[in-house]
Structure formats: C-alpha cells, structure tokens
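Engineer: My questions are about this predicted structure, shown below with the sequence.
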Amino acid sequence: MVGLNERIRTFYDQSTPLWLTTWGEQMHHGYYGPDGRRRVDHRQAQLDMIEALLQWGGAPDGVGSFLDAGCGVGGSSRYLARRYPGATGLGVTLSPVQAERGRDYNRLAGVDDRLRIVARDVYSLDPTTDGTYDLIWSMESAEHMADKQGLFDLFFRLLKPGGRLLMATWCRRPEPPYLSPSDQYTLQQICKLYHLPPLVSVPELGAAAGASGFEEVQTADWSAAVEPFWGAVIRSGLDPRNWPGLVRSGVGTMQGAWAMRYMRRGFATGAIQYGVVAARRPSSARPTPPQSAPAHS
C-alpha cells in the first residue's frame, strides 16, 4: 500500500500546475475579515491571510531567519522574505514539482540568494539546525502531518529561545457535541480525497503546543473568515476554461476537485474548522522536549 507521504507528494506534483495557472503562487485560503463579509479579490484575500496571521500571532518586528514548514511553491516564503528584507529562509515541501517551481519564482522575485526551497519531509530536518529560526510558519500543511505532538516538539527545538510559531490548519469541530454520522462521513471523505490523516480539533493543537513547552499559546477558529474562499474555488472549477487542465492533471486532482463539495458542506455544518495557533518558545534557557518518533506512513 502506498504510504501517506507518497500519496501527498503525488497529489501535489499532479495538481500544482493547474493551481498555479488558475490561482497563482498562494496555495491557501483567503481571509475575508473576521466575519467573512469583506468583499475583496480572492487573490488579494490570500495575501490578506498572511498578513492577518502575522498580526494576530504577534510576529516579531525583526526576523533573521525563518522556516516555512510545508511551503507549497513558496508564496508565503517570498512574502516573508520581502517583509523581512534582512532575513534568510528555508521552505520545505514534500513535492519536487512544487520545490522546482518555487525556486523559479524565487529567481523571478530576486530572493533566491536568501530563500531556499527544498523537497523533503519536514520531520527529517537536520538536528544540527535546532535553535536556528526566529519564526516558524506553517500555513495549511499541518493537516497533512499525522504526528501532531512530534510536530510541535520539532518546531520547539528548531526555534531560537524567544522565537515564535504561527500556524493555520484544517481542523474538525471539538466534541462534545458529538459529530453526526453525516458529519463524520464528510470528514472521512475530505481526509480520503485530500490525503490527510484524521483531523484534530483546535483545542487539541493548543494542548500539544503547551505539552511541547511553548508559552503564550493562543488559538482561534477562523472558519467564518475563510469560508467564502471555497465558493470562489468551486466557481473556478466550474469554469469550462479550466477543464482541459483539470483533465490533464490526472485522476487524483479530479478527485480533489470533487472533494470541494465536502469542504463546502463541512464549513456549512461546522464539522470543519479553520484553526490558527500562535506560540512562543520561552526566552529563558530550559531543556528542550524529548524528540518523539514521527508517525510516518
């Protein structure tokens, strides 16, 4: 049986060219104001998402180094590189196609001397890089990673003392009230078609961050702020001009397009939540948490 990482890699290798043609280099939700009612171009909303998370999470004014964990083609990475012109950055993605396209974008943006994008598993980052980063950015990638506690332990070790973690990720509604059979089916289909391990709740993410040793942990549900994005994505999927690219991208991408209906349903019923997490590694010297074995497929 093909492992989870291989399925994720194949999905993004196949679907990324279509996404880039249709939506551009930002491969994440847009932000439409706290209640989702702000009317803005959807590509602008994707940029607004980056800035909203930076502001909400208390991103530092000065950053010397950052990690974009699960960077896609590096849209957020380049935004951070421009926002912090003296910083060096590393973007990590499982997809070789995304890494290659990201490096092309870096050259076009003139940041290739400060920003590297590589194809590798984030759990496999060299332990000698512990204590390297002022900022770790995780934009809609943690939902693909099965070992959430191991992920927070890793991020804690990689950050410098006083460094900050900012994360946005797909979640499920916390229980109780318990998810209905219909909601459970919706979540199962989303996980199957987008190659995700079982989703966790926003409170579970906050608890994992605290268990790793982070302080100033804050979490929130931004579902209302991002829900309009799926209407825009579905409309793009229904545009006949995009159908040839969808067919060329393969069965996996077409299944992902079919999964959009489940995402829309999940937001409508509240089964899906869009979680954000901000946390800080303590400035004072203290032992880092023990390294946990990542759950690889």
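Structural biologist: It's in. Numbering: from 1, shown residues only.
Engineer: Could you use CA atoms for every contact and neighbour count after this?
Structural biologist: Noted.
Engineer: mind listing what's buried in stretch 5-15?
Structural biologist: 5, 7-15 (16 or more other Cα atoms under 10 Å).
Engineer: who's in contact with it?
Structural biologist: For stretch 5-15, contacts defined as Cα atoms under 8 Å, 6 or more residues apart in numbering pick out 94-98, 144, 194-195, 249-250, 252-253, 296-297.
Engineer: any idea which of these is the one closest to Pro60?
Structural biologist: Nearest to Pro60 among these is His144, at 26.9 Å by Cα to Cα.
Engineer: so who does that closest one touch?
Structural biologist: Neighbour list for His144: 8, 195-197 [criterion: Cα under 8 Å, 6+ apart].
Engineer: any chance of the contacts of stretch 5-15 in CSV, plus distance to Tyr105 and secondary structure?
Structural biologist: What follows is the contacts of stretch 5-15, written out as CSV (distance: Cα to Cα, whole Å; DSSP: H, G, I helix; E, B strand; the rest coil):
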residue, distance to Tyr105, secondary structure
Leu94, 17, coil
Ser95, 15, coil
Pro96, 14, helix
Val97, 12, helix
Gln98, 10, helix
His144, 24, helix
Tyr194, 25, helix
His195, 26, coil
Ser249, 21, coil
Gly250, 24, coil
Gly252, 25, helix
Thr253, 23, helix
His296, 30, coil
Ser297, 31, coil
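Engineer: okay, pairing it with this:
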Amino acid sequence: MLSFHVEKSLAQQGSRTSSPSSSTTCLHRHAQPLSRRANSRRRLHTLRAQKQERSEAVLDLDAPSTSTPHHMAKAQEVYRTADAGIPQATSSTSNSLAELAASNPAGLATAAAALGLTTFGLVKLFNKGSRSYSNNVGQEYDAWTEEGILEYYWGEHIHLGVYSEAERAAGYTKKDFKQAKYDFIDEMLRFSGAPPNPQSILDVGCGFGGTSRHLAKKFPGAQVKGITLSPKQVERGTELAKEQGVPNASFQVMDALAMSIPDNSYDVVWACESGEHMPDKKKYVEEMVRVLKPGGTLVIACWCQREETPDKPFTDREREELQFLYDEWAHPYFISIQEFERLMKGTGKMEGIVGEDWTPQTLPSWLHSIWVGVVDPWIVISKGPRIWYKTIREIVTLVRMHKAFESGLMEYGLIRGAKLPDGSMTWSQQEAQKEPVAASQ
C-alpha cells in the first residue's frame, strides 16, 4: 500500500526487505482500463504464492493462518465481495511485469513517473493539513466500519499495540501486528491493578468491541458493556460477540460525556484511546469517576502531548504540528499525562493515582500499521481511486504521528486510580491533613 515515503523509515526500524516498485506498479495497473485488470489479478495470485513460500507473517486472505491467531472472517468477506468484480486472468494473457516492460517500456516508465509525481503532490498537499476539526468522530468511525479496511488491517482493536524491548530489538515486523494489540490489553490490565474478579466492566469508546470481548472472555463472570458514538461499531461489535459466543459483552450507542448510567455502577471503567476525541476532558474524567463504584478501578490509555511548562513552552513549529494532528483525525485537542492525573485528583474521589509514559513500548505501531499494508495492499487496490486517495492521506498522518511521538512532542499515557470507599476522606482532605504535619517537621 504505497510505500513511497515510508520505505526509508521502515528500513531504519529494522523491517524486512520489500520492493517499493512492486506496490506502486500494482496500483498503477489497477488504474488502467478494465481489460488490463486481468493482468493485475493473475499477478496478484502469483505474488500471494510467493509470499506464502517466504512464510511472511502477514494475513492469509483465503484461509485462517496459524501465524495469525485472530483471523477476521468479516474482513475476508469484504475483500472477496470487492474482489469479485475483477475479471479472472486467462492463460493467453500476458501477465508478468517483465513482459509488460518489454512490450512497452516507454509507456511503463511514463506511467510510473506520472504515478510518482501524483503521489508526491498528494503527500505535499496532505502534509499541509486539509481537514479542519469537526466533532464528527462517530460519523468517521461509521465510515471506516462500513469500508472494512480498518478492520481488515487492524483487526478487532482500533488502538496501538505493545512491543517488548526484545521485540523492538529484533525488529517490529517480526511480531504479528494484531497480536500486539491483544498483548497491549493484557499489559494495560496488569498496569491497572484491577481486582482479579470484577463483576462489571465499562469500556468507554469501545470501537468494534475487541477489548470488551477480550475482557469478557477473560472474566466470564463479569458483565462487560462497551459504549461508542458509532451505530455501525455497535452493530459490528454485537455481531462479533454473537459469532464468538460471548454473551456477557454488550454494546450501546452513548455519549461518554453524558452517560445514561447510574452512579457507582462499575467495578472497572476502562478507556483506551477515546479521550483524544473528547472535547471536554474534565467532563470525560468526571463522568467515568461518577459511574465507578467506590473501591473500583479507572484506567485510561491516551495519546497525550508533552507537558508545557514556563521553562519549556511549545515552539511555533510544535504548535503547528499539534494543530495538524488535532485536525486530521477529529481531535479537539490533547492534554498531558500530568493533566490527566490532575483531573483525576480534582474530582476529590480518587486515590492511588499513577501516570506512566508508554511511548517506547507503543511507538512501533505507527510504522507497523503502514507495513502491513505495504506487504498486503490488495484490498485497498480493489476499492478504487477514492480509497487510494484516502489511504495516502491516512499514511501521511500515521507518519506524522510517528514523528511526533518519536520526537517527544507526543507521549503515550497510561493513567490509573481507585475510587475512594464511601465515608473515606477525599484526596483533597488527605492532602490538607498532610500539610500541617509537613510544616511542623
């Protein structure tokens, strides 16, 4: 999937060798008239066979792979449906790139140059930012859900994965991209310090419901509810729960800033990469604390900007970069890990508040998400020019996100806390009691 400007970065990150020309040439061939698509289809099968022989750790489109533990049947169906409209190759068709180059080398070179210039122009355009912020994240996720591409590549989890120090040293492409996301859930659960047998879990901003189902399987005695602004995600999450036999996971369209849930309802409130989209972070935290039971656990994973201080204010360049990241994926603004801690403390109902920066463990996810498309671009190719255009735009944003986290402008924050039991002193009261003691020493 368009390796144009990421090959150098991928190579520096220790990824496997790929052929930049193969991806872009295949994209060019699909853009030709329908009669030429037969060539692309036959070459597609040839490349698939070569990929299988090399035992690449990528998704097999035709059957569940033992190297991919969480195969997405729905995404396969989406691919096959789109794929069905492409005519099959015949034995009389000239089908190799070498034959095409030999028969019309000048035409091939001209087309490749045109594609390169077009791609370069689009990258320049998208790097300037072309989507001003609008509070429409539910609609965005509806569209991504219907297209099927996000689920195909990212699986059931629309969040970053985690990579151990050893996995990063070995090269992130050696790890299954989707498995990294399951590992992240388990690591986030460990970090949360949640009780071993929760009876109720709320997943705030649940996406397709992958985390909700994973937690429901891990805790079969718990009722797990996922909420999202996207009706399509609720529909897909419910469908997958039925397919996987997870009756204790349910999904509902609900605004996280105005939850129709009684106070003190859940043992665990879980929020993974939903805070980025919230236009009121204070209300977001307060609502989650409100529905959390006394003694319960709140855990948040969120893309955060670094803490701005008088000694280290944001530069004009950093503000420009942040504005780009705000606009491109329906982000009103980011806050720092420290600000999330302050918001939790400010409720006066939380204790044991801890924030950590998990940027090193999650950083490989950005380029890894591009890599899985580079080695397996066919679902994007089959969708046509509108999706190609959109894909280039998303790749540009992924690269910009990677650079922002790598440079320290952005940080991947995990924040946890426990709600004080009924009758206990609030955090503010506890702090007030400590002050006289400290003053007397």
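Structural biologist: Noted; the coordinates are in hand. Bear in mind the structure is a predicted one, so any value in this text is a computation, not a measurement.
Engineer: and Trp329 of the second structure, what pairs with it in the first structure?
Structural biologist: Matched by TM-score structural alignment, Trp329 of the second structure corresponds to Tyr194 in the first structure.
Engineer: correction: Leu292 of the second structure
Structural biologist: So, by TM-score structural alignment, Leu292 of the second structure is matched to Leu159.
Engineer: That match touches Pro127, doesn't it?
Structural biologist: No: counting by Cα atoms under 8 Å, Pro127 is not a contact partner of Leu159 of the first structure; they are 11.8 Å apart.
Engineer: Of these two, which one has the most company?
Structural biologist: Taking neighbours as other Cα atoms under 10 Å, Leu159 of the first structure and Pro127 compare with Leu159 leading, 25 against 12.
Engineer: ok, that one - contacts?
Structural biologist: 130-136, 281.
Engineer: JSON lines for those, including secondary structure, distance to Leu187 of the first structure and neighbour count?
Structural biologist: Output for these, formatted as JSON lines (DSSP: H, G, I helix; E, B strand; the rest coil; distance: Cα to Cα, whole Å; neighbours: other Cα atoms under 10 Å):
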{"residue": "Asp130", "secondary structure": "coil", "distance to Leu187 of the first structure": "35", "neighbour count": "16"}
{"residue": "Gly131", "secondary structure": "coil", "distance to Leu187 of the first structure": "36", "neighbour count": "16"}
{"residue": "Thr132", "secondary structure": "coil", "distance to Leu187 of the first structure": "36", "neighbour count": "17"}
{"residue": "Tyr133", "secondary structure": "strand", "distance to Leu187 of the first structure": "34", "neighbour count": "26"}
{"residue": "Asp134", "secondary structure": "strand", "distance to Leu187 of the first structure": "35", "neighbour count": "24"}
{"residue": "Leu135", "secondary structure": "strand", "distance to Leu187 of the first structure": "31", "neighbour count": "27"}
{"residue": "Ile136", "secondary structure": "strand", "distance to Leu187 of the first structure": "28", "neighbour count": "22"}
{"residue": "Arg281", "secondary structure": "coil", "distance to Leu187 of the first structure": "32", "neighbour count": "27"}
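Engineer: Rebuild those residues as CSV, extending it with distance to Tyr185 of the first structure.
Structural biologist: Below are the contacts of Leu159 of the first structure laid out as CSV (distance: Cα to Cα, whole Å):
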residue, distance to Tyr185 of the first structure
Asp130, 40
Gly131, 41
Thr132, 41
Tyr133, 39
Asp134, 40
Leu135, 36
Ile136, 33
Arg281, 37
